[in-house]
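>>> what follows is a predicted protein model with its sequence.
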Amino acid sequence: MTALDPLLLRQLDLLGVPRPEVAPAPEAWGHLLSWISEHYRQMEADRHRLRAVLEARVEELVDRLARERSRSDAHRATLRAAGRLQRAWSPRSALAYPGLCVVGYCQAADEVGGDWWASYALDDERVVVVVADAIGHGVDAALLTGVVKGACDVIVRSAHPRSSVTPRALLVALNRSVIDAASEHATMTCSVGLLDQSAGTVTLASAGHPLPYLVRAGGGLAQLQARGPALGVDAAADYDETTSLLADGDRVVWYTDGLVEATDAGGRTFGSRRLRRLLGRCRRTDAVAIRDGLVDALVAFRGGAPASDDVAIVVAERRCG
């Protein structure tokens, strides 16, 4: 028996060809070498075909990624434009009415959000303030906000007589707007205050919204009470009104839950206690300074941690002088 060439055996092993038990006859060597050569040529052809398939697939994926990136860039540009429009709804500058000053802050956690506020002069003596928060944030909340904010504008500005606009009536109408415009799972909290400069009062109604604070010019802090279900929960919902005296220099502070539920990098919440402590120091602080102080306190508390929810703050101050 002739021993097989070790180099040939190694080539057979690399090709996955079983080793023969005996060496082939001399005349078979030519056939074996010819088979090995053909096998190599076939492997090379297969390798080229596989490479061509892979290159085509990579090119297809790169093209698809480019198209997705283009669509994503266009989507982000649309969201940025929508965000600019939303921010225009809530002016940063103070709004001056006869005997009243209203100032607010609204910041979305994403490009667009669900928090909003508005104020409307009913006549020379009365102003309505609306603060609302669509449950959740992002595009869905922003869409609901756009519908309800638009409905609120139409309801107030087309009311005849203007005396028909009351906190209760406005919440009933906005509740219907949410139910008509959105799915059964869409809800929004809302607080409406009617400030009457002549009477020196603030009348409040609330749809599941955090209760605002009354910061007394002479010292003291009270939480204005008003209860009612969130908008979009019950088509037959009704809302109670409460009226409180509003002296010269008194301020009403509204906010959304994104303020008290904000968290820092360690997971601690801003909290209602911190808010009350800050407001308790504002005996002689005007509306603009209260708003700016709360915003600064929130930014400092977060310490660079990303916002997890939208935030709105609105302060109304009675000024008799």
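The structure has been received and is ready for your questions. Residues are numbered from 1 along each chain as shown.
>>> please make it C-alpha for all contacts and neighbour counts, starting now.
Fine.
>>> burial of S177, as a residue count?
21 (other CA atoms under 10 Å).
>>> which ones are touching it?
147-148, 151 (CA atoms under 8 Å, 6 or more residues apart in numbering).
>>> could you rerun that using 10 Å?
144, 147-152, 171, 231-232, 235 (CA atoms under 10 Å, 6 or more residues apart in numbering).
>>> same check on A132?
114-118, 145, 148-149, 188-192, 206-210, 231, 254-256, 312.
>>> hmm, back to that, show me which of the contacts of S177 are buried.
Buried members of the contacts of S177, scored by 16 or more other CA atoms under 10 Å, are 144, 148-149, 152, 171, 231-232.
>>> before we go on, here's another structure to hold up against the first:
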Amino acid sequence: MRALAARKPAAFAAALDELRQRLQTDPATPLFETVTPDGALFFSTAKNAVKPAILSPETVAAVTAKLAPLRGLTRLENGRLGLAVVFPLFSRDGMSGVVALAADLKQPLNVFAASVENDVFVADGERRLEYATQPALWSSVAAAAAGVRSFSVARAGDRVFTLVRLPARDLLERPSVTLFASRDITAAYWRETVTGGLSQGSITLALAFALSALYWYMRRSFKPLNAIIGVLKALARGNTEVGVRYPARDDEIGRLAGTVEAFRRAQQAHGQLLALRQELDMAACIQRSILPSAFPLAAGFSLSASLQTAREVGGDFYDFFALPDGRWALIIADVSDKGLAAALFMAVARTALRSTAAIVPEPAACLTRTNDLLSAENDAAMFVTVFYSVFDPATGRLSYANGGHNPPALLDASGRVRFLESTDGVALGIMPETPYEAREIVLSPGDRLLFYTDGVTEAIDGQERAFAVDRLIAALADSSAAGVEELVQTVITRVRAFAGAAPQFDDITLMALHYRGADSEHDPDLTVPLAVAGALR
């Protein structure tokens, strides 16, 4: 250091004589070079050196500024790349010089390639080859070397290589060259490819099998769903006869099938209900058609009636018709039970009464013969209560027989209400050969007679109280001056008001007779057609 500081090259060389001799005789030995802080060559192991080969002014300035070692690649005097390290030297007075030690890159690269069992290539930024352990392979890996990926796989024909890319810098930290390490992995690659292909094939077969199993399962799962969808489509078309399968399965399909089956039965029941409703509507229309369509236009008396069924059809009926001798048959009846069966029996009973009255009009005899007809082959054990009367407008005489029915109420001209005396007869259709008794009264001009069924007196309100006879008497007493239509409507209004929101459970039938006397003149306000009066409801 003293020789360097004193700028005595001979003394410096003498001190490094052994090192100098060794560096000059060993080609693999690194180049050793020393310059003064101003960049002048002070010492070099290179022969005949007159200027620095490594320590350029930029390098000396960089190490002087940094005051720390520099490492990197450098270009040697023979034009080949070398690996160099540059560091400052210090004496007591400060930095006395800069030393550079450089070695050809070939030797360390060969050592590196052998240690990692790779081929090594060094190329500049233009991919010009600077060094290679196997130069012939560079053309095969050059295409992959153009990339920027640190690791890649390159193929050259049937050969496959791995390529590791490592950029290198010079002493001034500038990009210099790129180091590539490559290994031939052709055998391993194709072995992996074949093994991977077999594995992939196995996976593909397994996947195909799994997909086939899944397809079979989905088909099996969707088959009942498709069947259920078919049932729903059939139901949408109105076909309720289709059957639903799988209702016994204990899973979502079974529960869905059970729901659809319940819906199908509900639709089927709904369809049957609609058909029954249509039949009932038709039966109601037929029932209304067999009742009298108009009240008689007579001078001595007037009639009005109303029938309100509890269901679509009922078992009550009223009837009136002229007899051959000028008298009138007046009938009100109530069939046991309600609904369609009662309506059918009502039609039979009305037909039997009319047919018998045309031959035997007298009340007792008519009820006796009609009872025999209705009692014969009465497997349904149905019966009908009947109040049958024959009215003579010329005299006001009313003869009657009662077959278990409510006796009519008589509202006389003075406003007093009483009921006709009973004849103690039983309902028709119960027992054949049953005798019936007849009675008669003579109506006075101004008397009103109200025929009714038990649907009037047995109407129930919300507290389950019956309308009863006393409320009927009160309604009649309040209608002492009313005509027959008003009388009927007054009673109906009173019953409806009494029942309130309580449902009607029995037919309500009323028929009123107003006797004005044989010498009275026709009053058009009291005798109107039934369709105009609106009495039939």
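Now that the structure is in, tell me what you want to look at. Small disclaimer: the values here were computed from a predicted structure and weren't measured.
>>> pick out the most distant pair among the contacts of S177 of the first structure.
G150 and A235 (19.4 Å; CA to CA).
>>> how about the strands in the stretch 1-150 of the second structure?
Under the criterion DSSP state E, counting those that start in this stretch, the stretch 1-150 of the second structure carries strands at the ranges 31-35, 41-44, 70-75, 81-91, 94-104, 119-123, 129-132.
>>> nearest to A61 of the second structure, of those strands?
Nearest to A61 of the second structure, of the strands of the stretch 1-150 of the second structure and by CA to CA, is strand 94-104 at 10.0 Å.
>>> buried residues in that closest one?
Result for strand 94-104 of the second structure [16+ other CA under 10 Å]: buried residues 96-104.
>>> same check on stretch 3-14 of the second structure?
For stretch 3-14 of the second structure, using 16+ other CA under 10 Å, the buried residues are 4-5, 12-13.
>>> doesn't A206 of the second structure belong to a strand?
No. Counting by DSSP: H, G, I helix; E, B strand; the rest coil, A206 of the second structure is not part of a strand but helix.
>>> ok, now which ones touch it?
200, 212.
>>> then P9 of the second structure?
3, 15, 41-43.
>>> if we go to 7 Å?
3, 42-43 (CA atoms under 7 Å, 6 or more residues apart in numbering).
>>> got those as CSV, with distance to T395 of the second structure columns?
Shown next, in CSV, are the contacts of P9 of the second structure (distance: CA to CA, whole Å):
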residue, distance to T395 of the second structure
A3, 177
F42, 173
F43, 172
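>>> what's the burial count for the counterpart of R87 of the first structure in the second structure?
The equivalent of R87 of the first structure in the second structure is R288 (alignment by TM-score structural alignment). Using other CA under 10 Å, R288 of the second structure is surrounded by 16 other residues.
>>> tell me which element R288 of the second structure falls in.
helix 252-290 (DSSP states H and E).
>>> give me the buried positions along that helix.
Buried, per 16+ other CA under 10 Å, within helix 252-290 of the second structure: 253-254, 256-258, 260-261, 264, 267-268, 280, 283-284, 287-288.
>>> can you give me the strands for the stretch 151-300 of the first structure?
Along the stretch 151-300 of the first structure, counting by DSSP E, counting those that start in this stretch, strands occupy 188-196, 201-207, 213-215, 221-223, 242-245, 251-255.
>>> just send the ones you listed back as JSON lines, with distance to R283 of the first structure too.
Listed next are these as JSON lines, based on distance: least, CA to CA, whole Å:
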{"stretch": "strand 188-196", "distance to R283 of the first structure": "20"}
{"stretch": "strand 201-207", "distance to R283 of the first structure": "19"}
{"stretch": "strand 213-215", "distance to R283 of the first structure": "7"}
{"stretch": "strand 221-223", "distance to R283 of the first structure": "9"}
{"stretch": "strand 242-245", "distance to R283 of the first structure": "17"}
{"stretch": "strand 251-255", "distance to R283 of the first structure": "10"}
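>>> adding mean neighbour count, write those strands out as TSV.
Listed next are the strands of the stretch 151-300 of the first structure as TSV, based on neighbours: other CA atoms under 10 Å:
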stretch	mean neighbour count
strand 188-196	26
strand 201-207	26
strand 213-215	24
strand 221-223	15
strand 242-245	15
strand 251-255	25
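>>> the residue in the first structure that A477 of the second structure lines up against and I290 of the first structure, how far apart?
Using TM-score structural alignment as the criterion, A477 of the second structure maps onto G280 of the first structure. As judged by CA to CA, to the nearest Å, G280 of the first structure and I290 of the first structure stand 11 Å apart.
>>> before we move on, which element is C320 of the first structure in?
Per DSSP H and E, there is no helix or strand for C320 of the first structure.
>>> check contacts around it.
Here C320 of the first structure is in contact with 99, 248 (CA under 7 Å, 6+ apart).
>>> helices of the first structure, residue ranges please.
Assigned by DSSP state H, the helices in the first structure fall at 6-15, 26-89, 139-157, 167-181, 257-260, 272-280, 287-302.
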